[in-house]
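*Asks:* need a structure here:
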Amino acid sequence: MSNFLIEHLIHRDEDFMVIHKPAGVLTVPGKTEDLQDCVINRLLKIEPKTLLIHRLDRDTSGILVFGLTKWGQKTISRQFQERQTSKNYQAIVAGHLKGEGTIDVPVIYDPEHPPLHIADPKHNKPALTYWQVLEHFEIQGQAVTRVKLTPITGRSHQLRVHMQYLGHPIVGDTLYAAPEQQKLIPRLCLHAERLSFHHPQSQALLEFYCPVPF
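*Replies:* Next up, the predicted model:
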């Protein structure tokens, strides 16, 4: 087993494996030659049966699941598509956010400013996120808030756009935060901390946890 799997494997069985994706690494390859290094290509060199189930943004860290059989890929993918999985993220956002709430605003791709997405209340595809404040502190004298984020839908850049829409962009977000908020921490402070779904064979409910690195 390579160093990558030794360092990042959380769980493995016959049908799937769960890994801790580090920040700064793509889930799948990009279109150009310089974007071929990614999690799935690293895994395919070790385990040729690796199959894609879902993705995380390049700069997001945390739990990522890959199939090892067609059945595992199909059944877990269906749970993602039908919103039968449960996902929790942690993030550090700019400013002093209070309490908890729901953001129910569609998120769509912005073709005039790729790769950006935007919140568009008029669009017909829903995007829903629950958020809950965990703690307040300061970074370099700036007020920030640690939050738990629970996406109910799975739109691209959903959590990043929703927190920007709320007026509290994620610290370190080079796409959606202001320059001074980007510089507070040298990474996107968004991490997929918990994921639960039903096992492809036994149907037992499984929950996986990956400690927050910030």
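
*Asks:* from here on, contacts and neighbour counts on C-alpha atoms
*Replies:* Fine.

*Asks:* residue ranges of the strands in the protein, please?
*Replies:* 9-12, 16-21, 51-52, 61-67, 86-94, 100-104, 107-109, 117-119, 128-139, 142-151, 190-198, 205-209 (DSSP state E).

*Asks:* for the third one, packing partners?
*Replies:* Okay, so that is strand 51-52. strand 61-67, helix 70-81 (3 or more C-alpha pairs under 8 Å, 6 or more residues apart in numbering; DSSP states H and E).

*Asks:* distance between it and the chain's centre?
*Replies:* Centroid separation for strand 51-52 versus its chain: 16 Å, with C-alpha atoms, centre = their mean, to the nearest Å.

*Asks:* and if you look at the first one?
*Replies:* Averaging C-alpha positions (C-alpha atoms, centre = their mean) puts strand 9-12 18 Å from its chain's average.

*Asks:* to compare against the first, here's another:
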Amino acid sequence: MDDQRFRLTFTVDRDNIKLREFLNEKMISKRTLAATKYEGGLLLVNGIERDVRYLLREGDEVKILFPPEIPSKGLVVEHGDLAIVFEDEAILILDKPPGQSTMTSQNHQSGTIANYVAGKFSGERIPATVHIVTRLDHNTSGLVCIAKNRHIHHLFGDKIIKSGFHREYEAVVEGHIQEDIFSITERIGRKDGSIIERIVREDGQEARTDVRVIQRYTKNGHDLTRIRLILHTGRTHQIRVHMQWLGHPIAGDDLYGGSQILIARQALHCALLEFTHPITGVKQTFRGELADDMASMLMERL
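*Replies:* So this is what the prediction gives:
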């Protein structure tokens, strides 16, 4: 069987730098180096195994083979359909349908994106566990980003903090929003007595959602507004809470005051992901079409 451990290769650009320092510049963490040494990885310089004290010279080829990852015992490996938008050796972009959880939980232990990705990796003999970079609520549809190695997940964490990970959503909300472009910056915290529901509260965490109206229309006697949203923070249920606070709950979102007359789940969709690829450094932009139930809300406007 071919060795399918995740690997990276670098070319040294100057003399007299220790391997450890060089890899630190490449954002290989101390934890990753320790795991590489003790858990089945390799550090190679020009094809020869070296330790982190080895002194490099300009032009040397440094290759790191990351140790195989073992999925957690609680993650059941299952095989199911995945709508793959993009895949390379480092990342996986999926289009998640509504009604499917991203990660396993007490209420959803099987049939999730995580279960199916674990099955994909197992079937392809990829020695990796599942690293969710962006997750969506059970009934939110759209694009999800997954890292195929814990080092890539670590790099995404750094990118999110320093450079930003751009996400755009589309939603259909109740009523006609009057302003065309605005921001909501109300703080969000847990609702007293609930482990699920969030509310706007002064002692909550900072949150910012930018809103742009795409279209105002009426369907079956119901005033609706199609909007585009940009998240600058990632609070739980952020868009849903902010739209409820605005007085325009998302259609179908019964947890936050939306009616299910026209759609049986919150009409919320992650339509765009944009970021710098953690390995190539190239800007990546991914767009996804609306799920069928949301698309039908925009048809036959009466």
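
*Asks:* re the thing from before, please identify the deepest-packed of the helices and strands packed on strand 51-52 of structure 1.
*Replies:* The highest average neighbour count among those, using mean count of other C-alpha atoms under 10 Å, belongs to strand 61-67 at a mean of 25.

*Asks:* so stretch 34-41 of structure 2 corresponds to what in structure 1?
*Replies:* Mapping stretch 34-41 of structure 2 onto structure 1 (TM-score structural alignment) gives no aligned residues.

*Asks:* need the contact partners of stretch 40-60 of structure 1.
*Replies:* 1-2, 4-5, 21-29, 64-70, 73, 76-77, 80, 157, 187-192 (C-alpha atoms under 8 Å, 6 or more residues apart in numbering).

*Asks:* redo the strands of structure 1 as a markdown table? Include distance to residue 183 of structure 1.
*Replies:* Output for the strands of structure 1, formatted as a markdown table (distance: least, C-alpha to C-alpha, whole Å):
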| stretch | distance to residue 183 of structure 1 |
| --- | --- |
| strand 9-12 | 30 |
| strand 16-21 | 22 |
| strand 51-52 | 33 |
| strand 61-67 | 18 |
| strand 86-94 | 11 |
| strand 100-104 | 26 |
| strand 107-109 | 25 |
| strand 117-119 | 21 |
| strand 128-139 | 10 |
| strand 142-151 | 11 |
| strand 190-198 | 15 |
| strand 205-209 | 28 |
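
*Asks:* the counterpart of residue 27 of structure 1 in structure 2 - nearest residue in space that isn't next to it in sequence?
*Replies:* Matched by TM-score structural alignment, residue 27 of structure 1 corresponds to residue 102 in structure 2. Using C-alpha to C-alpha, 6 or more residues apart in numbering and skipping residues adjacent in sequence, the residue nearest residue 102 of structure 2 is residue 113, 4.8 Å away.

*Asks:* and the aligned partner of the one you found in structure 1, what is it in contact with?
*Replies:* Aligned by TM-score structural alignment, residue 113 of structure 2 pairs with residue 39 of structure 1. For residue 39 of structure 1, the contacting residues are 21, 25, 26, 27, 28, by C-alpha under 8 Å, 6+ apart.

*Asks:* where's the fourth one relative to residue 48 of structure 1, distance?
*Replies:* Counting by C-alpha to C-alpha, to the nearest Å, the separation of residue 27 of structure 1 from residue 48 of structure 1 is 16 Å.

*Asks:* so between these two, which is more surrounded?
*Replies:* residue 27 (23 against 12; other C-alpha atoms under 10 Å).

*Asks:* my guess is residue 198 of structure 1 meets residue 208, correct?
*Replies:* No: if you go by C-alpha atoms under 8 Å, residue 198 of structure 1 and residue 208 don't touch, sitting 11.4 Å apart.
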